[in-house]
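Participant: Quick one, fold the following:
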Amino acid sequence: MRRRTLQTLLAASGAAAMLALTPVAADAAPFSGGNYGAYGFEGQYPTVGGCTGSFRQVGPTKTASGMSLKYFYSDRCGSYARIDNSRNNCAAVIERSNSGAGNADGWVSETVDPGINYAYTKIGNNLSGRVSRALLTCDGHVLAYTNWY
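Facilitator: From the prediction side, this is the model:
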């Protein structure tokens, strides 16, 4: 896969505000932009009641620099991204498209907690014709991403 900069992908996807909000330090925290939060379950982690146990991995695990990116989907709740074996200054991201056309209208990210090597995002609601995809970003660059589902 050709390595693209986060700025290039975000400009193409309409989530340019993410650059300004991506933290430099590895302080675990969710960040979001666009119209994220406009749909049910957005703003909740996948452990929220009614969603726990309903997610399954969709598509292959993507890897970059020994780190992995996985996309999980639930037909009840939506989707979330998880990264594993991650280093500091990396984040899991879900981009969501309202129209189903694969242009991000909203996004949420989660940075890696100090002392651990994984992170997972809050839910992105890609139900009712909406689509989403997962990204692994480090140091302001997209290292891996999934298809839109």
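
Participant: going forward, measure contacts between C-alpha atoms and count neighbours the same way
Facilitator: OK.

Participant: hey, where'd the strands end up in the protein?
Facilitator: Assigned strands in the chain, in chain order: 4-5, 30-34, 56-57, 62-64, 67-74, 78-84, 90-97, 106-111, 119-120, 131-138, 141-145 (criterion: DSSP state E).

Participant: Turn these into TSV, columns for distance to Ala12.
Facilitator: Formatted as TSV, the strands of the chain follow (distance: least, Cα to Cα, whole Å):
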stretch	distance to Ala12
strand 4-5	11
strand 30-34	14
strand 56-57	26
strand 62-64	21
strand 67-74	21
strand 78-84	20
strand 90-97	12
strand 106-111	13
strand 119-120	24
strand 131-138	14
strand 141-145	13
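
Participant: next up, for comparison:
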Amino acid sequence: MSRRSLRTLLAAGGAAAVMALLPTSAQAAPHSGGNYGAYGMEGQYPTTSFCSGTFRQIGPTQYAEGMALKYFYSDKCGSFARIENSRANCAAVLQRSNNGTGRVDGWVSETVDSGINYAYTQMGNNLSGRVSRALLSCDGHDLTSTGWY
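Facilitator: Reported below is the predicted structural model:
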């Protein structure tokens, strides 16, 4: 499936139904920091067969400069961030806290690939009392974020 056709599928069928059809990884290289990768499922994309179809959007879509930021969660696998209608030099970022305080201990980001206008991160494990949030960052500046979930 081409990544461009995803936009059409999302509009027609909703994000949850389409997650199983996403490619197994984004083309851009992910970046991460802090202690990201310390918990199970971190470092994997939400399309892994174990998690596919278990995500739902939590909280409202956030907008900045016409771009959309969405936060998806699975009580089985954790969470990931997704940006849509994005311009170049932007990234979806997922920040994760080791506990419920909302202090960033680990993060992962994914940039928008050339020729498309969306990106989604690898998963963050915000299970067992941990929390996470999504950010839309462009040119090194955070434009908008979701709440901590």
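
Participant: Do you know the score for how well these two fit?
Facilitator: Once superposed, chain against chain, the TM-score is 0.81 (TM-score structural alignment, normalised by the length of the first structure); 123 aligned residues with a Cα RMSD of 0.9 Å.

Participant: For the strands of the first structure, state which one has the densest average packing.
Facilitator: When you average the neighbours per residue for each of the strands of the first structure (mean count of other Cα atoms under 10 Å), strand 90-97 leads with a mean of 31.

Participant: In the second structure, which residue is most central in space?
Facilitator: Nearest to the mean C-alpha position of the second structure, by Cα atoms, centre = their mean, lies Ala81 at 1.8 Å.

Participant: Check the gap between that residue and Gly124 of the second structure for me.
Facilitator: According to Cα to Cα, to the nearest Å, Ala81 of the second structure and Gly124 of the second structure sit 9 Å apart.

Participant: residues shared between the contacts of the two?
Facilitator: Counting by Cα atoms under 8 Å, 6 or more residues apart in numbering, the common neighbours of Ala81 of the second structure and Gly124 are Leu94.

Participant: So the equivalent of Gly33 of the second structure over in the first structure versus Asn147 of the first structure, what's the distance?
Facilitator: Counting by TM-score structural alignment, Gly33 of the second structure corresponds to Gly33 in the first structure. Counting by Cα to Cα, the separation of Gly33 of the first structure from Asn147 of the first structure is 20 Å.

Participant: With Gly78 of the first structure instead?
Facilitator: As defined by Cα to Cα, Gly78 of the first structure lies at a distance of 15 Å from Asn147 of the first structure.

Participant: try Thr5 of the first structure
Facilitator: 17 Å.

Participant: and what of Ser86 of the first structure?
Facilitator: Computed with Cα to Cα, the distance linking Ser86 of the first structure and Asn147 of the first structure is 21 Å.

Participant: what's in contact with the longest helix belonging to the first structure?
Facilitator: Taking DSSP state H as the criterion, the first structure has its longest helix at helix 6-13. The set of residues that contact helix 6-13 of the first structure without belonging to it, under Cα under 8 Å, 6+ apart, is 16, 18-19, 102-104, 137, 140-142.

Participant: can you check stretch 58-78 of the first structure too?
Facilitator: Counting by Cα under 8 Å, 6+ apart, stretch 58-78 of the first structure makes contact with 40-41, 51, 54-57, 79-87, 92, 123-127, 133-136, 143-147, all of which sit outside it.

Participant: what's the closest non-adjacent residue to Lys122 of the first structure?
Facilitator: Residue nearest to Lys122 of the first structure in three dimensions, not counting chain neighbours: Tyr45, with 4.3 Å by Cα to Cα, 6 or more residues apart in numbering.

Participant: What lines up with the one you found in the second structure?
Facilitator: The equivalent of Tyr45 of the first structure in the second structure is Tyr45 (alignment by TM-score structural alignment).

Participant: nearest spatial neighbour of Ala17 of the second structure, skipping sequence neighbours?
Facilitator: The spatially closest residue to Ala17 of the second structure, leaving aside those adjacent along the chain, is Gly53, at 6.7 Å (Cα to Cα, 6+ apart).

Participant: Distance check, the one you found against Tyr118 of the second structure.
Facilitator: Using Cα to Cα, one gets 19 Å for the distance from Gly53 of the second structure to Tyr118 of the second structure.

Participant: Neighbour count: the two, which is higher?
Facilitator: Neighbours around Gly53 of the second structure and Tyr118, counted as other Cα atoms under 10 Å, are more numerous at Tyr118. The numbers are 28 against 18.
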